[in-house]
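Engineer: Sequence plus the predicted model coming up.
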Amino acid sequence: MKNQKGISILIGIIVIVAVAVLTFGGVFAYQYFVKPAGLPVQSQQATEGWKTFSDSRFPFEFRYPSEWKDSVIKTDVPNISITIKEINSEFGGLNVDYKPGGKLKLEDFFAQVDEGSFEKTEFNINGRKAVKLIYKPVSGIPGAFVVIDRDNYGNFILLRSLDAEKLSAVISTIKFIEVKDLSLVNKMASYIAEMDAFLKTKLNLLTTYGSEYFIGDDQSNWCYSQKFNSLKKNIINTYGNETKITCSCGTSNCNDTYKWCVSVLLSTGNYYCVDSGAQRFTGDNLNICMAGICKR
């Protein structure tokens, strides 16, 4: 029971760190630590026979224990991550988060983390500044995070593992390489641009109509998916710019037509919103209509 409790607490800390990363756009600009100290160099024997992770889309490669499962890469922005599981272990192994682009500073990240729960060590990896946080053991269960300084393609690399000792060995094998495939970098840049536009739209709506009106998480996720662009384009191609769309929804699971009507918030063309009686809304009435649609 103690071990299970310790694992639960540690997972909670990991979730907090992950949420902090995503909440702020998932990037770090290292400006906080100025006197990094060196870590003990791992011996070659400690990593002998290990597998190598290398991918032309990432600016780094590293080695990991051969008994761990092969890596699984998730590239749906903003959650670009690498997971390598330890065989026969639900929680063991390595997780790597990579967030190219963005503006978050490292001190902003640490503001979200209870530093009293970690032992902090500052060091260098091939000339790049980094910080290692070793979770203070609960019931004898260790855990650690390593945050690496920005490079030309992204502001941070975050590695985490329940096994602090093996994580140190993995860190000792990291090499920084040239990114030959920029697909992930470009994908993240596109996402950030879309999110910036969305935030401006949301801010204008709040400024005009007050905090009562806002775009909820479900709507924002939908608005910033590729489905938004393809859906609007398909409807316009089929019915033309003067299509009358009824902005009403009687259930919580609104259909695509309703969602497209909501997209008027982000458009400047000849699109308009009508009520259930086909009365066209324009000007302020249109904005109020759209604000009401986005009210959760």
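Structural biologist: Sure, I can see it. Numbering: from 1, shown residues only.
Engineer: make it CA atoms for all contacts and neighbour counts henceforth
Structural biologist: Noted.
Engineer: got a list of what Leu231 touches?
Structural biologist: Contact analysis of Leu231 by CA atoms under 8 Å, 6 or more residues apart in numbering lists Asp256, Trp260.
Engineer: Give me the three-state assignment for it.
Structural biologist: Put simply, Leu231 is helix when judged by DSSP: H, G, I helix; E, B strand; the rest coil.
Engineer: longest single helix anywhere in the protein?
Structural biologist: helix 183-209 (DSSP state H).
Engineer: residues of the helix or strand that it is followed by that come out buried?
Structural biologist: Sequence order places helix 217-223 as the next helix or strand after helix 183-209, per DSSP states H and E. By neighbour count on 16 or more other CA atoms under 10 Å, the buried set for helix 217-223 is Gln219, Ser220, Cys223.
Engineer: my guess is Ile80 meets Val72, correct?
Structural biologist: No. In this structure, Ile80 is not within contact of Val72 by CA atoms under 8 Å, at 10.8 Å.
Engineer: Pick out whichever of these two has more residues nearby.
Structural biologist: Comparing Ile80 with Val72 by neighbour count (other CA atoms under 10 Å), the higher total belongs to Ile80, at 17 against 12.
Engineer: put this beside the first:
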Amino acid sequence: MVRDLYMFSRGEKALVVWFSILYKTNMGAEAKINSALGEMEVKIRFAYLDNTEPDGQGKYVLFTEIEEETQVDMINKRLLAIDGIIDVESGISRNRMIHSVDFPLNFLGERALITRSKTFVDILKIIREHVIQPDGLLLLSGLKGGRGAAKYVRNIMPVDMKNCMAVLRELFLASGWGKLEVDFDKESCSGKVVVRDSFIADAYGPSDLPVCGYMSGFIAGYMTEMMRYTFQVREVSCKSMGNAVCEHVVSPAPDGVKPEHIMKEEIQ
């Protein structure tokens, strides 16, 4: 996953160029790429590595500024000559914009998009105004999202009871949702999740009721899938209500309730 996908270059005469380099991860290609770029005096403005490609492949994407288009072919040829490099793609942004190279954008194994938090919150407000039992609908939507995220993460990295909440914390931070503080007791399967700077609450504005029910559902779905135990989560205080943070209480679901009973796609 990549942050800050859309930036602008201030150099009026510069050409913003991107390179997407596909390589074999077991041949030390990353170091060779950096060495070659240094020798060619390529100044990297922004770059990221993605090692979730299949079949032992990785992707190195970088953005730089050049003055002459002829430099692009030279850099391409030098990179392709490196042992372990499978393919190199490149392109020029003549409007001096740095954006995601790959289309469509991928996040947690699915197509994604970048949108303003206000746009997301506008949808939430419309649902609240026109749908019967909107909070239940938003909770179920969050449950499904959290469950899907947990499944994807578990397939690409080792996750267990010891680190699954740390992974959730990093997911929230990396995706711009908020900063998590987790206080969870494994024995009683209860606790709380505090969200600082919730993107929903910040964009929503003043409210008499908590507005981050979608996050409550996401947390519940994620924890239920990761820990193989059915959780319920509810927001008890919210920044939109004037509180400093948004607090979500985590507790075991009532006896007899299984994960499939609370996942929308499996409700009969």
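Structural biologist: Sure thing, it's come through. In this text, all values refer to a predicted model and were calculated from it rather than measured experimentally.
Engineer: Would you give the TM-score for this superposition?
Structural biologist: Remark: TM-score between the superposed chains equals 0.30 [TM-score structural alignment, normalised by the length of structure 2]; 144 aligned residues with a CA RMSD of 6.5 Å.
Engineer: ok, the buried residues of helix 217-223 of structure 1 vs Leu94 of structure 1, which is closest?
Structural biologist: Ser220 (31.1 Å; CA to CA).
Engineer: What sits closest to that closest one if chain neighbours are left out?
Structural biologist: Leaving out its chain neighbours, the residue that sits closest to Ser220 of structure 1 by CA to CA, 6 or more residues apart in numbering is Phe198, at 7.8 Å.
Engineer: Could I get the full set of strands for the stretch 1-150 of structure 1?
Structural biologist: For the stretch 1-150 of structure 1, the strands defined by DSSP state E, counting those that start in this stretch occupy 51-53, 60-64, 72-76, 79-85, 93-98, 118-125, 128-138, 141-148.
Engineer: ugh, wrong one, the stretch 151-268 of structure 2
Structural biologist: Under DSSP E, counting those that start in this stretch, the stretch 151-268 of structure 2 gives strands at 179-185, 190-196, 231-237, 246-252.
Engineer: want to throw those into CSV with mean neighbour count and distance to Glu260 of structure 2?
Structural biologist: Output for the strands of the stretch 151-268 of structure 2, formatted as CSV (neighbours: other CA atoms under 10 Å; distance: least, CA to CA, whole Å):
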stretch, mean neighbour count, distance to Glu260 of structure 2
strand 179-185, 16, 23
strand 190-196, 20, 20
strand 231-237, 21, 12
strand 246-252, 22, 15
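Engineer: Can you convert these into CSV and add a column each for distance to Ala220 of structure 2?
Structural biologist: Shown next, in CSV, are these (distance: least, CA to CA, whole Å):
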stretch, distance to Ala220 of structure 2
strand 179-185, 13
strand 190-196, 11
strand 231-237, 6
strand 246-252, 8
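Engineer: Just give the number of residues close to Glu260 of structure 2.
Structural biologist: With other CA under 10 Å as criterion, Glu260 of structure 2 counts 11.
Engineer: out of the strands of the stretch 151-268 of structure 2, which comes closest to Ile127 of structure 2?
Structural biologist: Nearest to Ile127 of structure 2, of the strands of the stretch 151-268 of structure 2 and by CA to CA, is strand 231-237 at 18.2 Å.
Engineer: Sort out which residues of the longest helix of structure 1 are buried, please.
Structural biologist: Neighbour-count burial for helix 183-209 of structure 1 [16+ other CA under 10 Å]: Leu184, Val185, Met188, Ala189, Tyr191, Ile192, Met195, Phe198, Lys202, Leu205, Leu206.
Engineer: Over to stretch 22-36 of structure 2?
Structural biologist: Leu22, Tyr23, Lys24, Thr25, Ala29, Glu30, Lys32, Ile33.
Engineer: Thought Ile86 was touching the fifth one, still the case?
Structural biologist: Translated: Ala29 of structure 2. No. The criterion here is CA under 8 Å, and Ala29 of structure 2 misses it with Ile86 at 10.2 Å.
Engineer: residues shared between the contacts of the two?
Structural biologist: With CA under 8 Å, 6+ apart as the test, Ala29 of structure 2 and Ile86 both reach Tyr23.
Engineer: And the spatially closest residue to Phe109 of structure 1 that is not a sequence neighbour, how far from Leu158 of structure 1?
Structural biologist: Once flanking residues are discounted, Phe109 of structure 1 sits nearest to Ala20: 6.4 Å by CA to CA, 6+ apart. For Ala20 of structure 1, the distance to Leu158 of structure 1 equals 12 Å [CA to CA, to the nearest Å].
Engineer: Also Ala18 of structure 1?
Structural biologist: Ala18 of structure 1 is 9 Å from Leu158 of structure 1, by CA to CA.
Engineer: Who has more neighbours out of these two?
Structural biologist: Set Ala18 of structure 1 next to Leu158 and count neighbours by other CA under 10 Å: Leu158 wins out with 24 against 15.
Engineer: So that one: helix, strand or coil?
Structural biologist: strand.
Engineer: Quick one: residues contacting it.
Structural biologist: Val96, Asp97, Tyr98, Phe145, Val146, Val147, Ile148.
Engineer: Tell me the one of those residues nearest Asp284 of structure 1?
Structural biologist: Tyr98 (43.0 Å).
Engineer: wait, doesn't that closest one sit right on Ile148?
Structural biologist: No. Tyr98 of structure 1 is beyond contact range of Ile148, at 10.1 Å (criterion: CA under 8 Å).
Engineer: which residues of the stretch 1-150 of structure 2 fall in helices?
Structural biologist: Ranges of helices in the stretch 1-150 of structure 2, per DSSP state H, counting those that start in this stretch, are 29-39, 70-80, 117-130, 134-156.
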